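*Asks:* just coords:
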C-alpha cells in the first residue's frame, strides 16, 4: 500500500499547539511552524479506521487496558528491539512527560541531586527543579558535530551524592543514539555509586538509516535492576494528542514504589482512544511505519544537503525526525537568531536556548512534514542568508 506523506492538511481548526501558538511564540501567524515534535503527516489509515469504528459506538465510558493492549506493546518491543517484556512489567501512563515528574518523586527525595545530560528536552529541567530536587547538568561534549558523554564529570557528581539520572535515549534534540559500550560505561558507574536511571526512550522506534536502538534496561541483569524505561507510540505514529504511554519496570520493587505514589491518583489508568490507537498502531501500523522512516530520511537528507552550502551546520541524527542546527557561525546570539528565523525567514524553528545554556547558538527543526513544506522552509532560509 502506498502512503501519502506529501498532502498538506489545514490544522487551523483542530486546536493544534503547533499552529495555535504561532502568534504567541513567533510574533506572527505568517510562519512555517517546524518547532514542537508532532508531525504534519496523516496517521496510518489503519489507526483512523480503528478509531472511527470505536467512535461509531455512542458510549465512551471508562476503558480498561486488557491483555490485548499489553500484548500489542510486548510484541512490538520484541520485534522492533529484540527485547522480551512481561505484561506485569508494564504500567500505563497518559504521557511520558507527566510520568517523568512522578518518577523523579518516587526515586529521589527533596533536595536530592538529580542529573541530566545537556542540551536536552526542556521538560527534563522542569521535572527536576519543580519537584524541589537539585539539578546537576552534564554538558555533552561536541566533537566534530557529534555529542559525547564526559564520564569523569559524571563520576565526580556521583561521588558527591548524585541520586538519580534522567536520561534521553535516543537523545533529543540531536538525534544521537547511545551505543552499547557507552550505556554500559554509564551503568557501571550507576552500580558503583547506587544511582538509578530513568530512561526516556520515546524516540526509540524512529531509528534511521539502518541504525538499531538499544533499550538501556535490556543490557544486563544490573540494567534491569537500575533502569526504568519510558516508551510510547505517540512520536512514532503521531498520536501525541491521545495521551498514551507506558513504563517498563524490570525491578518489581521499583514498580511497587512508583505505583504506591500514583495509583491513588488513578494515573496508571488509560483513556478509550489512547487504548484503541495503540492497539491499532502496534498491530496494523508496520507498513505505514516503514514508509514513514523513508520519508523522514528523504526530508533530512534534503535539509542537510542544502544547508551544507550555508554557515548553518546540521548534526546528522541517528534517529528521530528532529534536526539540531548549529548556527553559531551564522550568528552565535540566540536573540538575533530568533529574529533571523522568525522575522526574516518566517520559519518557526525551536530556540536552542530552551534546551539549556548548551543550546545557545542552536535551533531545532522538525522534518516530519510534507516535503513541499520542508523545501519551502529551506528555500526561505537560504534566500535569507
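*Replies:* Now that the structure is in, tell me what you want to look at. Remember, predicted model here, so these are calculated numbers, not experimental data.
*Asks:* drop to CA atoms for contacts and neighbour counts, all remaining ones
*Replies:* Will do.
*Asks:* in the protein, which helix is the longest?
*Replies:* Assignment by DSSP state H gives helix 286-307 as the longest helix of the chain.
*Asks:* which helices and strands does that helix pack with?
*Replies:* If you count contacts as 3 or more Cα pairs under 8 Å, 6 or more residues apart in numbering; DSSP states H and E, helix 286-307 packs onto strand 313-315, helix 371-384.
*Asks:* hmm, who's touching stretch 211-228?
*Replies:* With contact meaning Cα atoms under 8 Å, 6 or more residues apart in numbering, stretch 211-228 is reached by 81, 83, 170, 177-180, 183-184, 187, 190-191, 195-199, 201, 204-205, 207, 229, 247-251, 318-319.
*Asks:* of those residues, buried ones?
*Replies:* Buried members of the contacts of stretch 211-228, counted by 16 or more other Cα atoms under 10 Å: 81, 83, 170, 177-178, 183-184, 187, 190, 195-199, 201, 204-205, 207, 229, 247-251, 318-319.
*Asks:* would you map the helices across the stretch 1-150 of the chain?
*Replies:* 17-20, 22-26, 45-55, 67-81, 96-107, 123-129 (DSSP state H, counting those that start in this stretch).
*Asks:* quick check: buried residues in the last one?
*Replies:* Residues 124-125, 127-129 are the ones in helix 123-129 that count as buried (16+ other Cα under 10 Å).
*Asks:* below is an additional structure, to be compared with the one above:
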C-alpha cells in the first residue's frame, strides 16, 4: 500500500463525538481502547486533502464564498466517471450535511401528519427527523433472508397507496445492513412510488464504498420516472473522512422539487452557505484523492474478511452479514439470548468494546451490533479478541 492505514489515530483529546461517548459510558476504559461507533474513521485523512487544504488556507481568505466553477466541475465529473450519471450544475444544492437535507425534504414535500416511508433497521436520523417534524413514521421493515436483507415489495406497495404517504427516505448503500440495492430492486421501488406520487429522498452518502462483486446505481439515473421523483443526497464525507467539514450535495433535477427544497433552506436559515473549507476539501477529494479511496476500500474489505473469518472460528454464534457496501459491519448477537440492554452493558463494561447498539436503528436491530471497519486492522482485531473472550462466558451452555 502507498498509504498508511495501520497507524491508529488517538482522538481522545480532539473533541471526537465517539471518543467522548466512550468515556461517558465507561470512564475507566483502558488507555489503548478505541471506539468503533459512529461512521467516521480513526485513520488519517488522505494526505492529498491535508496538503491541498494547507495550501488553500495559506493563500485564501476565510470569507463568505460560494461554490466555484471548479467545485461544480469536480462533482459533475465524479458522478459521471465513477457512477455513470450525467448531472448538471443547476441540479446541485450544497447543504451543511446530509441530515439537514432530511429535514428540508420532509418540510418541503410533506405536511405535519403526513406519512414518511422508511425501511428498518435503518440510519436512526431517518426516524428522528420524521418524529421531530411531526410527520407519521411508516416503517416497511426489511426482510432478513439468511445473512442478507431483502425488500418487502408487497408491503411497500400497500403502504405507498395511502394518500397521506408523501415521501420515502431510502438508504443506498444501506446503513446499517450493508446492502447495495440492485438496479432491478431500485426499479421496483421507483415504479411503486411513481404510481402513488411518493417523492424519494435517496441517501447515497456511502455510494463510493462498494465492495468487490457489487455495483452501485444512483437511483435517480435509472429512468425518467426516477429522475422526476428522486432527490439524491451525497457527500465526500464518508468516502474521504471529512465529515466534520459539514458539506454535502443534494441533486434535484425536477424544477418543482428543486425550488421547494431551496425555499425551505432559505426559510429555515440553512441556505446561508456551507463551510468554505468543506467545499474545498470536497473538490480536492474528487480531483486528487481517488487513489487513496481505492486503497481505503481494500482495507475495508480486508477488515471485513478478517473479522468474519475470526468470529466464524472463535464465536460462531454471531452472524456477520455479507458486506456489499459502506464500511459498517452488521452483526447478530441474538443467539446469546441477552436483552439489548444486557448486551450493551457487557460490551461496554466487560469487553470494553464500544459499538453502535443495534436497537438505535429500530426495533428490528435489538440484539444486533454495528461496528465501523474504518480502523487499522490490528486495532480492530484487538477489540474483537476482547469481545470473544468475554462473550464466550455468555454462551447458553454456560448459563
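*Replies:* Yep, that arrived. Just so it is clear, the structure is predicted and the values come from calculations on it, not from any experiment.
*Asks:* what's the TM-score here?
*Replies:* Here the TM-score for the pair of chains, by TM-score structural alignment, normalised by the length of structure 1, is 0.97; 385 aligned residues with a Cα RMSD of 1.4 Å.
*Asks:* ok so, going back, right, and the helices and strands packed on helix 286-307 of structure 1 - which one's nearest residue 287 of structure 1?
*Replies:* helix 371-384 (19.6 Å; Cα to Cα).
*Asks:* would you mind getting the angle between that closest one and helix 286-307?
*Replies:* Counting by axes from the mean of the first three to the mean of the last three Cα atoms, to 10 degrees, helix 371-384 of structure 1 lies at 10 degrees to helix 286-307.
*Asks:* quick one, what contacts residue 244 of structure 2?
*Replies:* residue 237.
*Asks:* map residue 156 of structure 2 onto structure 1.
*Replies:* Residue mapping for residue 156 of structure 2 onto structure 1 gives residue 154, with TM-score structural alignment as the criterion.
*Asks:* quick one: the helix or strand harbouring that match to structure 2 mean distance?
*Replies:* Applying DSSP states H and E as the criterion places residue 154 of structure 1 in helix 151-159. For helix 151-159 of structure 1, the mean distance to aligned residues of structure 2 following superposition is 1.4 Å (mean Cα distance after the TM-score superposition for structure 1).
*Asks:* buried set for that helix?
*Replies:* Result for helix 151-159 of structure 1 [16+ other Cα under 10 Å]: buried residues 154-155, 157-158.
*Asks:* hmm, back to that, how about the helices of the stretch 1-150 of structure 1 in CSV, adding distance to residue 376 of structure 1?
*Replies:* Putting the helices of the stretch 1-150 of structure 1 into CSV (distance: least, Cα to Cα, whole Å) gives the following:
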stretch, distance to residue 376 of structure 1
helix 17-20, 17
helix 22-26, 18
helix 45-55, 27
helix 67-81, 34
helix 96-107, 32
helix 123-129, 30
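*Asks:* with adjacent residues omitted, what lies nearest to the aligned partner of residue 131 of structure 2 in structure 1?
*Replies:* Taking TM-score structural alignment, residue 131 of structure 2 has residue 129 as its aligned residue in structure 1. In space, and not counting its chain neighbours, residue 129 of structure 1 is closest to residue 135: 6.3 Å by Cα to Cα, 6 or more residues apart in numbering.
*Asks:* need the contact list for that neighbour.
*Replies:* Taking Cα under 8 Å, 6+ apart, we find residue 135 of structure 1 in contact with 113-116, 125, 128-129.
*Asks:* same thing but 7 Å
*Replies:* By Cα atoms under 7 Å, 6 or more residues apart in numbering, the residues touching residue 135 of structure 1 are 113-115, 128-129.
*Asks:* now render those residues as TSV, adding distance to residue 307 of structure 1.
*Replies:* As requested, the contacts of residue 135 of structure 1 are exported to TSV (distance: Cα to Cα, whole Å):
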residue	distance to residue 307 of structure 1
113	40
114	37
115	34
128	36
129	36
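*Asks:* how about those, which pair is most distant?
*Replies:* Farthest apart among those - using Cα to Cα - are 115 and 129, which lie 11.0 Å from each other.
*Asks:* surely residue 147 of structure 2 and residue 323 touch.
*Replies:* No - the criterion here is Cα atoms under 7 Å, and residue 147 of structure 2 misses it with residue 323 at 9.8 Å.
*Asks:* who has more neighbours out of the two?
*Replies:* residue 323 (24 against 14; other Cα atoms under 10 Å).
*Asks:* so what's the counterpart of the more buried one in structure 1 closest to, chain neighbours aside?
*Replies:* When structure 1 is aligned by TM-score structural alignment, residue 323 of structure 2 is paired with residue 317. Excluding the flanking residues, the one nearest residue 317 of structure 1 by Cα to Cα, 6+ apart is residue 175, at 4.3 Å.
*Asks:* does the one you found touch residue 319 like I think?
*Replies:* Yes - if you go by Cα under 7 Å, residue 175 of structure 1 and residue 319 touch, sitting 5.0 Å apart.
*Asks:* quick one: residues contacting residue 314 of structure 1.
*Replies:* With contacts defined as Cα under 7 Å, 6+ apart, residue 314 of structure 1 is in contact with 304, 323-326.
*Asks:* mapped onto structure 2, which of those residues hold?
*Replies:* Among the contacts of residue 314 of structure 1, the ones still in contact in structure 2 (both residues aligned by TM-score structural alignment, their matches' Cα atoms under 7 Å) are 304, 324-326.
*Asks:* closest one of these to residue 30 of structure 1?
*Replies:* residue 325 (21.9 Å).
*Asks:* need the contact list for residue 101 of structure 1.
*Replies:* Residue 101 of structure 1 touches residue 127, counting by Cα under 7 Å, 6+ apart.
*Asks:* go on, residue 303 of structure 2?
*Replies:* 373, 377.
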